[in-house]
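Colleague: Sequence and predicted structure below; questions after.
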Amino acid sequence: MGAARVAVVTSATGLDEDTDLPLLLEALRSAGLSAEPLAWDADPRGEWDGYDLAVIRSTWDYVGRIDEFLAWAEATARVTRLWNPAPLVRWNSDKSYLLDLAGRGVPVVPTRCIAPGDSYGEEDFEGSHGVVVKPSVSAGARDTARYEPGRGADAERHARMLLGQGRTAMVQPYLPLVEEGERALVFFAGTFSHAIRKQTLLTEPGEMDNARVAHPGAALHTPTEAELRTARATLAAVPSPDEPLFARVDLVLDEAREPVLMELELIEPNLFLGLDPRGPDRLALAVAAAAREA
C-alpha cells in the first residue's frame, strides 16, 4: 500500500500568504504521507475522491461565498474523509454557535444576535464599557468595530447596516481586559499543543478597519489552569460525535479575571505553527492517525 494521500485545502490567498502551509506540508511528508495543497474551488473539480483525507486549512475566502463553501464541504465529505467534518464546519460557520455553547454551560462573552426582522432596542447597544458589533458570519474581524459608552446610536447604525445586507448582527459587551491580550489555545485531536497571546484588534473606537493585521504581536503564551479548563470545557461541549482534528479556542478575561470564550475556530484558523517548533509535527501526527482510520 502506498502512502496515504492528503489534500491540504487552501485558497488562492492561502497559497500565497499562509505561513502555516509550508510547515505543515513538510511535516506531513516527513511523517510518510503524500501531501499536496489544493484550493477548495480549484478547477478541474471532482478531484477530491483521489485523496484519502482532505484537511481544511487556509480557505480564507469562504466568508463571502459561504453557501458555495458549505456545499463544497458537504459534497467533498461524500467522496473522501473531510476534517473538520462537514456538519461541524456548517455549525462553526456562523458565530451564533456561541449561544449554543453558552446553553451547554460554557462561559462565553455575553452575546446578542439580531437577525433581519428581529426587534431590538437602544438598550441592546449600551454597556458600561461600550459594545462590539460584528456580523455573525465573518473572519479576520471584518466589518467589526467597538463603540464607547454613550455611542449606542453609532453601534445601532452599524447593526442596521449589517441587517440591511441580509446579515445577522452580533452585539457583545466590550471587555476592557482584552487589552491585556487575547489568548488562543491550539488543540490537535483533543490534545493541547500550544498557545499564543496577541494584542487586541479593536484599538480605535468606532473604526471598522478591514485592512487591520489579523494577529498583531502574536507570541507564545503559557496558559493558566483556568484557561486550559475553559478551553477543554468548550471542546467537550462541541455538538459532534467526532473530536475536531484541529481547534483554536480564543479566550479573553472578564472583569473578574476569569477566562471566557470569545470564539471557537474550527474551520480555517491560523494555528501559529511557526511559533512552536513542535507544532507542525503534532498536527502531522494527528493527520496521520486520521489517515490510518480512513
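Modeller: That came through fine.
Colleague: only C-alpha atoms for contact and neighbour calcs from this point on.
Modeller: OK.
Colleague: Could you report the neighbour count for the closest residue to M208 other than its chain neighbours?
Modeller: Using CA to CA, 6 or more residues apart in numbering and skipping the chain neighbours, the partner closest in space to M208 is A145 (5.0 Å). Neighbour count for A145, taken as other CA atoms under 10 Å: 22.
Colleague: Next, the contact list for D100, please.
Modeller: Neighbour list for D100: empty [criterion: CA atoms under 8 Å, 6 or more residues apart in numbering].
Colleague: pretty sure it is in a strand, no?
Modeller: No - D100: not assigned to a strand; according to DSSP: H, G, I helix; E, B strand; the rest coil it is helix.
Colleague: The residue nearest in space to the middle of the chain and F187: what is the separation?
Modeller: In the chain, the centroid-proximal residue (CA atoms, centre = their mean) is E265; its distance is 2.4 Å. Using CA to CA, to the nearest Å, we find E265 at a distance of 11 Å from F187.
Colleague: Need the overlap of contacts for the two.
Modeller: A247, R248.
Colleague: Could you say which helix or strand holds A288?
Modeller: helix 279-293 (DSSP states H and E).
Colleague: Now do the residue nearest to M208 against E293, distance only.
Modeller: A145 is 43 Å from E293, where distance means CA to CA.
Colleague: for the protein, what spans make up the helices?
Modeller: Ranges of helices in the chain, per DSSP state H, are 12-17, 20-30, 66-77, 86-92, 97-103, 152-164, 225-236, 279-293.
Colleague: Show me what the helix holding A288 packs onto, helices and strands only.
Modeller: Here helix 279-293 touches helix 20-30, strand 182-188, strand 191-198, going by 3 or more CA pairs under 8 Å, 6 or more residues apart in numbering; DSSP states H and E.
Colleague: what angle sits between the longest one and helix 279-293?
Modeller: Spelled out, it's helix 20-30. 60 degrees (axes from the mean of the first three to the mean of the last three CA atoms, to 10 degrees).
Colleague: Show me what helix 20-30 is packed up against.
Modeller: strand 34-39, helix 279-293.
Colleague: Ok, which of those comes nearest E182?
Modeller: Judged by CA to CA, the one of the helices and strands packed on helix 20-30 that comes nearest to E182 is helix 279-293, at 19.7 Å.
Colleague: returning to what we had before: E207: which of the helices and strands packed on helix 20-30 is closest?
Modeller: strand 34-39 (32.3 Å).
Colleague: in the closest one, what counts as buried?
Modeller: S34, A35, P37, L38, A39 (16 or more other CA atoms under 10 Å).
Colleague: Same list, the residues you listed, but as a markdown table with distance to R151 please.
Modeller: Conversion of the buried residues of strand 34-39 to a markdown table gives the following (distance: CA to CA, whole Å):
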| residue | distance to R151 |
| --- | --- |
| S34 | 54 |
| A35 | 50 |
| P37 | 46 |
| L38 | 45 |
| A39 | 42 |
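Colleague: next up, a second structure to put side by side with the first:
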Amino acid sequence: MGRDAHVALVTCAGFPDLWDDDHPLRDALRERGVTVDAVSWDDPAADWSTYDLTVLRSPWDYVARHERFVEWARSVPRLANPADIVAWNTDKRYLSEIAAAGLPIIPTEFIGPGDSWTPSSAGVWVVKPTISAGSQDTARYTLPGESALAAAHVERLTTAGRTVMVQPYLSAVDTAGETAVLCIPDATGELTFSHGIRKGAMLTGPAGAPVDLGSERITPREPSAAELELAERVLAVIPGGAKRLLYARIDLIPGPDGSPTLIELELTEPSLFLRSAPAAAGRLADAILARL
C-alpha cells in the first residue's frame, strides 16, 4: 500500500506544520506516495476514521488535559502507538513497574495529593510532575539552601491534584550526558535499534528557570553494548509486548557506578531526532507502510 494511503501525523496548535524534526518523516512518506496530513489532536473537524494510520508525533499541549487526551487516543481507530500504551506511558509512575521488574531506574520518590514530603538534608534533587512533557514544571534544587523552594514546588503541584516525583540529580548529566536509544521496527516488524543520540543538560536551576527545548544540545552517539542490552530489557517489560510499537525511545544515563540507568521510556510523543540520523526517517516511513 502506498499511493492510496492516507496518514495523519498528530501535532498540536503550537506546531501546526509539525515539529521541525518530524519534517523528514513527512517528506519520506510523501516520497513513497503517501498522502500526509499534520493534524492537531484536539482539532474538532478531524475525522480520524478517514486515516489508514494516525501517528502520534508532537501533541505536546496535552498535559493540562491529560484525561481528555487519553480519551481521545482511545477513540482513534488506528493509532500508533496504541491507546493503552498512551495511557500507561504518559504517567511516569510506570517507572515503579519497571523497577519492580528488576531494572535499574533513577531512585524515585512519588508524592501524591495529600501526602507530606520532607526534603533531603543535602544534595541536588529534581522535582517534576509524573504527567509532563518538554520539562514542564520541572526544576532542580540544591539542598539544604533551596529546601523551602523545593517544598513549595512539591506543595504547589500536589495541591493542584498532581502526583510529584523527586529524584537525585545525577552528575553524569553534566559530563557524559544522556544517551537516547531510538528503536524502529525492522523488515520483520521487530522493534530494533535504529540510532542513538547524546543529550546535554537542560535544567539550570529552581522553578521558574527557563528551559528552551530549541537549545537542546543533540549530537549523534553510538550506544554502548551495556546501554543496548538495558534498552532490550526495558522493551521486554512493556505491557502487551514491544512488537505493537511503531517507535520507542529509551533515555539512559550512567549511574553512580557507571552502569546505565533508565531515566525515561518514551513511547507516546518523543522527539525521534530524525535529523541526527538521515536514514532513520526512511526506515520509519517503511515501517508505517508495512503497518498499512
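Modeller: Okay, I see it. Since we're looking at a predicted model, the values are computed, not measured.
Colleague: residue in the second structure matching the residue nearest to M208 of the first structure?
Modeller: Per TM-score structural alignment, the equivalent position to A145 of the first structure in the second structure is A139.
Colleague: cool, D118 of the first structure as well?
Modeller: D118 of the first structure maps onto D115 in the second structure, by TM-score structural alignment.
Colleague: That match: what's it in contact with?
Modeller: T158.
Colleague: Next: E264 of the second structure.
Modeller: K92, L95, I250, D251, L252.
Colleague: now, among those, which is nearest to G208 of the second structure?
Modeller: Nearest to G208 of the second structure out of these is K92 (CA to CA; 21.9 Å).
Colleague: Any idea how many residues pack against the closest one?
Modeller: There are 20 residues near K92 of the second structure, going by other CA under 10 Å.
Colleague: and if you look at P277 of the first structure?
Modeller: P277 of the first structure: 11 neighbours (other CA under 10 Å).
Colleague: what's the spacing between stretch 166-174 of the second structure and its chain's center?
Modeller: 18 Å (CA atoms, centre = their mean, to the nearest Å).
Colleague: count of residues packed around L252 of the second structure?
Modeller: Neighbours of L252 of the second structure (other CA under 10 Å): 27.
Colleague: any idea how far it is from T108 of the second structure?
Modeller: Using CA to CA, L252 of the second structure is found at 15 Å from T108 of the second structure.
Colleague: on that earlier part again, L251 is in contact with the residue nearest to the centre of the first structure, correct?
Modeller: No - contact between E265 of the first structure and L251 fails when scored by CA atoms under 8 Å: they sit 11.2 Å apart.
Colleague: just to revisit the earlier point, would you list the helices of the first structure in CSV and tack on distance to N270 of the first structure?
Modeller: Output for the helices of the first structure, formatted as CSV (distance: least, CA to CA, whole Å):
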stretch, distance to N270 of the first structure
helix 12-17, 11
helix 20-30, 7
helix 66-77, 18
helix 86-92, 15
helix 97-103, 20
helix 152-164, 26
helix 225-236, 17
helix 279-293, 12
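Colleague: mind listing what the equivalent of L95 of the second structure over in the first structure touches?
Modeller: Per TM-score structural alignment, the equivalent position to L95 of the second structure in the first structure is L98. Applying CA under 8 Å, 6+ apart to L98 of the first structure gives the contacts V108, T111, E263.
Colleague: Looking at those, spot the one nearest L53 of the first structure.
Modeller: E263 (26.2 Å).
Colleague: Would you mark the buried spots in the helix holding A288 of the first structure?
Modeller: G279, P280, D281, R282, L283, A284, L285, A286, V287, A288, A290, A291.
Colleague: Go through these and name the one nearest A4 of the first structure.
Modeller: Taking CA to CA as the measure, A4 of the first structure lies nearest A291 of the buried residues of helix 279-293 of the first structure, at 6.5 Å.
Colleague: Would you confirm that the closest one contacts D52?
Modeller: Yes - at 6.5 Å, A291 of the first structure and D52 qualify as touching, with contact defined as CA under 8 Å.
Colleague: Overlap of the contact sets of the two?
Modeller: A4, V6.
Colleague: What lines up with E155 of the second structure in the first structure?
Modeller: Matched to the first structure by TM-score structural alignment, E155 of the second structure sits across from R160.
Colleague: My error: substitute A290 of the second structure in the last question.
Modeller: A290 of the second structure maps onto A289 in the first structure, by TM-score structural alignment.
Colleague: who touches that match in this structure?
Modeller: Taking CA under 8 Å, 6+ apart as the definition, A289 of the first structure has no contacts.
Colleague: For the counterpart of R29 of the first structure in the second structure, list the residues it contacts.
Modeller: Alignment note: R29 of the first structure maps to R30 in the second structure; criterion TM-score structural alignment. R30 of the second structure makes contact with V36, according to CA under 8 Å, 6+ apart.
Colleague: Tell me, how many residues neighbour whichever residue in the second structure pairs up with V171 of the first structure?
Modeller: Using TM-score structural alignment, the equivalent of V171 of the first structure in the second structure is V166. Residues lying near V166 of the second structure (other CA under 10 Å) number 23.
Colleague: Give the closest residue to V166 of the second structure in space, chain neighbours not counted.
Modeller: In space, V166 of the second structure is closest to V127, 4.7 Å off (CA to CA, 6+ apart).
Colleague: which position in the first structure aligns with the one you found?
Modeller: When the first structure is aligned by TM-score structural alignment, V127 of the second structure is paired with V133.
Colleague: Hmm, P259 and E227 of the first structure touching each other?
Modeller: Yes - at 5.8 Å, E227 of the first structure counts as touching P259 under the criterion of CA under 8 Å.
Colleague: related to what we said a few turns ago, quick one, which of the helices and strands packed on helix 20-30 of the first structure gets closest to H221 of the first structure.
Modeller: That would be helix 279-293 among those, by CA to CA, at 13.6 Å.
Colleague: wait, what's in contact with the counterpart of G208 of the second structure in the first structure?
Modeller: Counting by TM-score structural alignment, G208 of the second structure lines up with M208 in the first structure. M208 of the first structure makes contact with R142, D143, T144, A145, according to CA under 8 Å, 6+ apart.
Colleague: Distance of the first one relative to A214 of the first structure?
Modeller: Just to be clear, that refers to R142 of the first structure. Relative to A214 of the first structure, and taking CA to CA, R142 of the first structure is found at 10 Å.
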